[in-house]
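# Fold the following and give me the result.
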Amino acid sequence: MPSTLPDGDPVPASGELSESALAVLGERPFGFYVHVPFCVTRCGYCDFNTYTASELGPGASQRDYADTAVEEVRLARRVLGEADLPVSTIFFGGGTPTLLPADDLGRILAAIDAEFGIAPGAEVTTEANPESVDPAYLETLRSRGFNRVSFGMQSAREHVLKVLDRHHTPGRAAQAVREAHEAGFEHVNLDLIYSTPGESDDDWRASLEAAIAAGPDHVSAYALIVEEGTRLAARIKRGELPMPDDDAAADRYLMADELLSQAGFTWYEVSNWATSQEARCAHNLLYWTGGDWWGVGPGAHSHVGGTRWWNVKHPAAYARRLAEGSSPAHAREELSGDDREVERLMLELRLDTGYPLADVKPSVRTAVASALGDGLLETEAFKRGRMVLTLRGRLLADALIRDLA
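Predicted coordinates for the structure are as follows:
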């Protein structure tokens, strides 16, 4: 599978960072993202860096992956030096992390703790497909230190799951939530996707109602994006399926906010709702509020002190680099002050806390006033010096951010 990673500056074999990046270590929260790039089958809409068994080729295996990931954790410690960096959030994503034995995920987590120390009360999440876990697996995860799990439910309708090439039965996600609670997980998320070709309003309502009834304390709902190069994109291009409709997507978002709000969930990011402050995803908040993190795994991205880098994509190339004692980083970039401010605006404006008016560039103040007049920003928050999106503003967030960036 050819690399589609962006170009950037070369990375030394040691992975060393600039003195300016290292100088600010510890000023922001620090987390780890661990990418597990394996899937049983490839979902038709997915363009993530994942590999089925037939795509791996020589030089990479699920069996050895935990050992390789541990080597990158040790590399991270060498690169970041002796700075005191207690890890406040850890997120295992993929792919399907739970295709690895639970003990393997536990060994990677233990290595992070041994090298950096996991802060008291840290959030430790893994993604999981509902069919990739059972009660014993979840109990082992919980005993190894995981305290949050995120299940890819996507839909409660079988024909919608079929279009997405998802293979779990519609009721399995709710059962997995119950099993997670029984294993001791207090925090459980369900991921949903709306505007799949062939999905009706009734289908989406049924999915929302099923998700709420399952009893998670967090729900993420994302509009389906048709990515070039995916099987779904090819089917739409051939005319087998219709392109998702933007107006229908807006209606589905409004339905999600209505039903979730009625059930006691509160939005805190455009696509995320939680039942309490404690239920919010601390790891994603670290991303959205400018924290530092080290990304472990093929294709994983990292950010430390204004330096961003990304690893080689293929698991075999990734394993080979680490076996040779070299950094698996493909390339990196130093973000300018302007770049960081644009990213800050893009991320913070999507949050319920919003973006400070005092930091708005003079050149876009007219656009800000127009957004307020058009009902895209909350009036009371504006009076307090913050730009916070209204419900209508959330629907138009991407366009508004482009206007203000």
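# rest of the way, CA atoms for contacts and neighbours
Will do.
# in what helix or strand does residue 220 lie?
Using DSSP states H and E, residue 220 sits in strand 218-223.
# immediately after that strand, which helix or strand?
Reading on from strand 218-223 to the C-terminus, the next helix or strand found by DSSP H and E is helix 231-237.
# Would you mark the buried spots in that next one?
Within helix 231-237, the residues scored as buried using 16 or more other C-alpha atoms under 10 Å are 231-234.
# can you list those in CSV and add distance to residue 69?
Listed next are those as CSV, based on distance: C-alpha to C-alpha, whole Å:
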residue, distance to residue 69
231, 30
232, 31
233, 32
234, 34
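# Does anything pack onto the longest strand that the chain contains? Which helices or strands?
Scanning the chain for the longest strand, with DSSP state E as the assignment, gives strand 118-128. Helices and strands touching strand 118-128, as assessed by 3 or more C-alpha pairs under 8 Å, 6 or more residues apart in numbering; DSSP states H and E, comprise strand 87-94, strand 148-154.
# That strand vs strand 87-94, what angle?
With axes from the mean of the first three to the mean of the last three C-alpha atoms, to 10 degrees defining the directions, strand 118-128 sits at 10 degrees from strand 87-94.
# by contact count, what packs against the helix or strand just after strand 118-128?
As assigned by DSSP H and E, the chain's next helix or strand after strand 118-128 is helix 135-144. Under the contact definition 3+ C-alpha pairs under 8 Å, 6+ apart, helix 135-144 sits against helix 102-116, helix 172-182.
# quick one more, to check against the first:
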Amino acid sequence: MLFDIVHTSGTVVYFIFVILFWWMSRVPRTDPGAGWWACALLSMASARLLLFALEGIATPRTVTLTYAAFICLEKVLFVLGLIRFLKLGIRDRWIFGPAALMGLWTGVAWLTPASLSAYSIGLTAFNAAALAFAAACCLRQRHAVSGRLILVTALVSGVLALHWTTFPLAFFQAHWRIIGLAIGSALSLVLYLSLLANVLQQLQHRLLDAEAHALELAYYDPLTGLNNQNYLGKLFEQALLLATRPHHFVAVFYIDLDNFKPINDSAGHRTGDEVLKAVARRLKACTRSTDISARIGGDEFIVVATQLEQNAQIDLIARKLLARLSEDITIEGAAYTLGASIGISLYPAHGTSLTALIEAADAAMYQVKYHGKHGYAIHGRDGPRSAEAASAA
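Next comes the predicted model:
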């Protein structure tokens, strides 16, 4: 009665795990180990069903050898799945070789009247070796697999390998057949539960990485790494919180690069992209940690300077930006010279929304373009200042 309970419950749980691993294997880009483990569990469940179906019909020898053949197949599939999950790069023939020898050993036991207790020695050695090998692989790759769950798999594999060494006792002590089966079933379930947890954890990391990548695409310019226009609005709202103090204000610098189009057309888009990356690095170097730098178009950038206290700081920042953007940019041994036309608007003098401030700064920038480029202008002030005049100030 106890044997039937252990056997039936174990078989049902194995089939549940088969469905779970098969379902996991159907998820796109899931590690292929899940599919192999589904097949391994199917082999183990089949062994249990045959053990129950053949009981009382076939000879004990036939029942034992049939059960052993499916259990050995389960270990082969288990190890093959683990090799793929851990990305060990071990050739399958190193696994199929010992499996073929075990199959030959089973065939000899089936065709000859050799004692089953003698056969059990080879069966024990094969299963214990497969589980010990799995434990060693998990320990070796514990740093390559995120999380500590793989250590659980290593531990249970090692314990199950030790448990297999007691298998021959079933031929000498009848009560050990039920006890050993119950212990082996419990350890096997824990083993595959740990594998399932590893697969789920891998999927979780994939989802988190995909989410982080999606957020990066949503908030950052993929070429320069600066904030993009979508994220600029949220950052600006945060900047306004810092500008609510009576003596603080915010300045928006609308930067349009001069002479970028000829470089892009003559040297190619790849060189143009490298120039834009260099510009982004210079903008980061010219601004403080509390300021905001963003790319909003092909060669158009926004710098939001926060926590300003004096109007003189605006001219200082503008001159600094012009000086850095006027320096030659060297790409693959060739030097390229840019300039910049910068329009500036102030919060709250020229608007209380980012859209209004960008429009005001854009209008000031076009004043600079109209008067010969390479300078800066503050919205509402008399005329732009050229780079030469700015450097002389």
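# And the TM-score between these chains?
Put the two chains on top of each other and the TM-score (TM-score structural alignment, normalised by the length of the second structure) is 0.18; 118 aligned residues with a C-alpha RMSD of 7.0 Å.
# returning to that earlier point: let me know the angle separating the strand holding residue 220 of the first structure from strand 148-154.
40 degrees.
# what helices or strands is strand 218-223 of the first structure leaning on?
By 3+ C-alpha pairs under 8 Å, 6+ apart, strand 218-223 of the first structure packs against strand 187-194, strand 272-274.
# could you dump the ones you listed to JSON lines with mean neighbour count and distance to residue 255 of the first structure?
Listed next are those as JSON lines, based on neighbours: other C-alpha atoms under 10 Å; distance: least, C-alpha to C-alpha, whole Å:
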{"stretch": "strand 187-194", "mean neighbour count": "24", "distance to residue 255 of the first structure": "11"}
{"stretch": "strand 272-274", "mean neighbour count": "23", "distance to residue 255 of the first structure": "13"}
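# Now render the ones you listed as JSON lines, adding distance to residue 128 of the first structure.
Formatted as JSON lines, these follow (distance: least, C-alpha to C-alpha, whole Å):
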{"stretch": "strand 187-194", "distance to residue 128 of the first structure": "10"}
{"stretch": "strand 272-274", "distance to residue 128 of the first structure": "18"}
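# Pull the number of nearby residues for residue 106 of the first structure.
For residue 106 of the first structure, the count of nearby residues is 19 (other C-alpha atoms under 10 Å).
# my guess is it meets residue 141, correct?
Yes - checked against C-alpha atoms under 8 Å, the pair residue 106 of the first structure and residue 141 is within contact range at 7.0 Å.
# about what we covered before: list the buried residues of the strand holding residue 220 of the first structure.
Quick answer for strand 218-223 of the first structure (16+ other C-alpha under 10 Å): 218-223.
# quick check, distance from stretch 187-204 of the second structure to the centre of its chain.
18 Å (C-alpha atoms, centre = their mean, to the nearest Å).
# What residues sit buried inside it?
Buried residues in stretch 187-204 of the second structure, counted by 16+ other C-alpha under 10 Å: 187-192, 194-196, 198-199, 201-203.
# what does stretch 117-137 of the second structure give?
Under 16+ other C-alpha under 10 Å, the buried positions of stretch 117-137 of the second structure are 119-120, 123-124, 126-137.
# Tell me the one of those residues nearest residue 153 of the second structure?
Closest to residue 153 of the second structure out of these is residue 135 (7.1 Å), distances taken as C-alpha to C-alpha.
# The closest one and residue 123 of the second structure, how far apart?
As judged by C-alpha to C-alpha, to the nearest Å, residue 135 of the second structure and residue 123 of the second structure stand 18 Å apart.
# re the thing from before, now, the buried residues of stretch 187-204 of the second structure that are in helices?
Applying DSSP state H to these, the entries found in helices are 187-192, 194-196, 198-199, 201-203.
# I'd like the residues you listed as TSV, with distance to residue 252 of the second structure appended.
TSV is the format used below for those (distance: C-alpha to C-alpha, whole Å):
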residue	distance to residue 252 of the second structure
187	65
188	64
189	62
190	60
191	60
192	58
194	55
195	54
196	53
198	49
199	49
201	45
202	44
203	43
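# Relative to residue 54 of the second structure, which of those is nearest.
residue 188 (22.6 Å).
# And that closest one, how close does it get to residue 15 of the second structure?
13 Å.
# Repeat that for residue 331 of the second structure.
62 Å.
# Between these two, which is the more surrounded one?
Neighbour count, other C-alpha under 10 Å: between residue 331 of the second structure and residue 15, residue 15 has more, with 18 against 13.
# Would you agree the more buried one is in contact with residue 47?
No - with contacts counted by C-alpha under 8 Å, residue 15 of the second structure stays clear of residue 47, the gap being 11.7 Å.
# so how far is the first residue of stretch 115-135 of the first structure from its last?
One end of stretch 115-135 of the first structure to the other measures 30 Å (C-alpha to C-alpha).
# Could you identify the pair within the buried residues of stretch 187-204 of the second structure that is furthest apart?
It's 187 and 203 that sit farthest apart of these, by C-alpha to C-alpha, at 24.5 Å.
# neighbours of residue 163 of the first structure, just the number please.
Neighbours of residue 163 of the first structure (other C-alpha under 10 Å): 18.
# mind listing the strands in the second structure by residue range?
Counting by DSSP E, the strands of the second structure are 249-258, 292-295, 300-308, 329-331, 334-336, 339-347, 375-378, 385-386.
# about what we covered before: quick one: which of the buried residues of helix 231-237 of the first structure is nearest residue 154 of the first structure?
residue 232 (15.2 Å).
# need the contact list for the nearest residue to residue 345 of the second structure once chain neighbours are set aside.
Excluding the flanking residues, the one nearest residue 345 of the second structure by C-alpha to C-alpha, 6 or more residues apart in numbering is residue 361, at 4.8 Å. When contacts are counted by C-alpha atoms under 8 Å, 6 or more residues apart in numbering, residue 361 of the second structure touches 252-254, 342-345, 378-379.
# try 6 Å
254, 343-345 (C-alpha atoms under 6 Å, 6 or more residues apart in numbering).
# and the residues you listed, which two are the farthest apart?
Checking those with C-alpha to C-alpha, the most distant pair is 254 and 345, at 8.4 Å.
# Tell me the spacing between residue 208 of the first structure and residue 172 of the first structure.
Residue 208 of the first structure is 15 Å from residue 172 of the first structure, by C-alpha to C-alpha.
# scratch that, residue 94 of the first structure
20 Å.
# Same check on residue 397 of the first structure?
33 Å.
# Report the inter-axis angle for the strand or helix carrying residue 294 of the first structure versus helix 102-116.
In the assignment (DSSP H and E), residue 294 of the first structure maps to strand 292-296. If you take the same axes, to 10 degrees, strand 292-296 of the first structure sits at 140 degrees to helix 102-116.
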